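Enquirer: Predicted model and sequence below, questions to follow.
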Amino acid sequence: MKSKKQRLKTLEEIQQLRNNLSGLLGNKKAIDPKGNYVTFEVRDNNHLLTQIISLLEVCVFALDGDGVMLFPANQNASKEESVVQVLELVLSILPDSQMYFLDQLDEILSNPEN
């Protein structure tokens, strides 16, 4: 069984990981001041995952579908170019920082000897 000191150290490690978290659900301190950003609200990681899945489903439908899905004012773009833009958006909103945090947290919590 862990001593109180060991548990406190583990909690401090978890808090340090959380403080270093960046990305959509993380620290606002991590935002690069040189860039321009568009933000959107998500309730939690599950909501973010749902949004990413929806964007990917739209890409699959656009590439498989026979219909024209382009905005009339943007007829010069191909559906492939539009899908590439959506996929680039998906890549930019992937919660990689949150996933790293959860992996580290899982490692800490799955090893009771620490």
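Expert: Ah, there it is.

Enquirer: hey, let's count contacts and neighbours off CA atoms from now on
Expert: Will do.

Enquirer: Look up how far His47 lies from the spatially most central residue of the chain.
Expert: In the chain, the centroid-proximal residue (CA atoms, centre = their mean) is Pro95; its distance is 1.8 Å. According to CA to CA, to the nearest Å, Pro95 and His47 sit 12 Å apart.

Enquirer: Which residue ranges of this structure form helices?
Expert: For the chain, the helices defined by DSSP state H occupy 4-19, 45-64, 79-93, 96-110.

Enquirer: May I see these arranged in JSON lines, with mean neighbour count and distance to Asn36 as well?
Expert: As requested, the helices of the chain are exported to JSON lines (neighbours: other CA atoms under 10 Å; distance: least, CA to CA, whole Å):
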{"stretch": "helix 4-19", "mean neighbour count": "13", "distance to Asn36": "24"}
{"stretch": "helix 45-64", "mean neighbour count": "14", "distance to Asn36": "21"}
{"stretch": "helix 79-93", "mean neighbour count": "14", "distance to Asn36": "13"}
{"stretch": "helix 96-110", "mean neighbour count": "14", "distance to Asn36": "20"}
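
Enquirer: before we go on, here's another structure to hold up against the first:
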Amino acid sequence: MKSNDLNRIKLETLQDIGASKDGLQKEKNNRHTLRLANIPFDDHTSYLLKVTALLEVCVLALDGQGDFHSKMLSHHDLDTSVKMVLEVVIEMMPHDDMFKLKKLLTVLEEDIDNRYYPEKLKELIINSNHEKEKDIEKAK
């Protein structure tokens, strides 16, 4: 294999690694440049397991059964570490996914009285029920 071909393959490999969305990614805001951490999960089960594990670590640390801070950050106390992890857990919670799940369940269960039920669909169902009642009355 020629060295040019090998270098081209190496460059393509490096570009693929650099284009990966895992790890820290820069995101520019109006004033600041933030770094967003992308963590890969296999499915919702592994996602919830990792969030639960973080919460369990906080419980153990608060019970005094675990030493939670690293030696590099020895000037921080245990409560600060626990607060930081709890903030991360709160940010990781799938609030939007849970809201979507509630909406899906209300539509599938046809729970018209639920506040998450879509208004347009509710109107269509009510109108179709009225038309069915009129058809039944005409048939009598």
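Expert: That came in fine, so what should we check first? This one's a predicted model, so the numbers in the text were calculated from it and none came from an experiment.

Enquirer: May I have the secondary structure class of Lys26 of the second structure?
Expert: Secondary structure for Lys26 of the second structure, judged by DSSP: H, G, I helix; E, B strand; the rest coil, is strand.

Enquirer: So it is in contact with Ala37, correct?
Expert: No - contact criterion CA atoms under 8 Å: Lys26 of the second structure and Ala37 do not qualify, at 9.1 Å.

Enquirer: now the helices of the first structure as CSV including distance to Pro72 of the first structure?
Expert: Output for the helices of the first structure, formatted as CSV (distance: least, CA to CA, whole Å):
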stretch, distance to Pro72 of the first structure
helix 4-19, 45
helix 45-64, 16
helix 79-93, 12
helix 96-110, 35
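
Enquirer: Those: which one's closest to Phe71 of the first structure?
Expert: helix 79-93 (10.2 Å; CA to CA).

Enquirer: tell me the average deviation of that closest one from the second structure after fitting.
Expert: Compared with the second structure after fitting, helix 79-93 of the first structure deviates on average by 0.4 Å (mean CA distance after the TM-score superposition for the first structure).

Enquirer: How far away from the center of its chain is stretch 128-140 of the second structure?
Expert: Stretch 128-140 of the second structure sits 45 Å away from the centroid of its parent chain (CA atoms, centre = their mean, to the nearest Å).

Enquirer: for stretch 82-93 of the first structure, that is, sorry about that
Expert: The answer for stretch 82-93 of the first structure is 13 Å, by CA atoms, centre = their mean.

Enquirer: now stretch 40-47 of the first structure
Expert: 9 Å.
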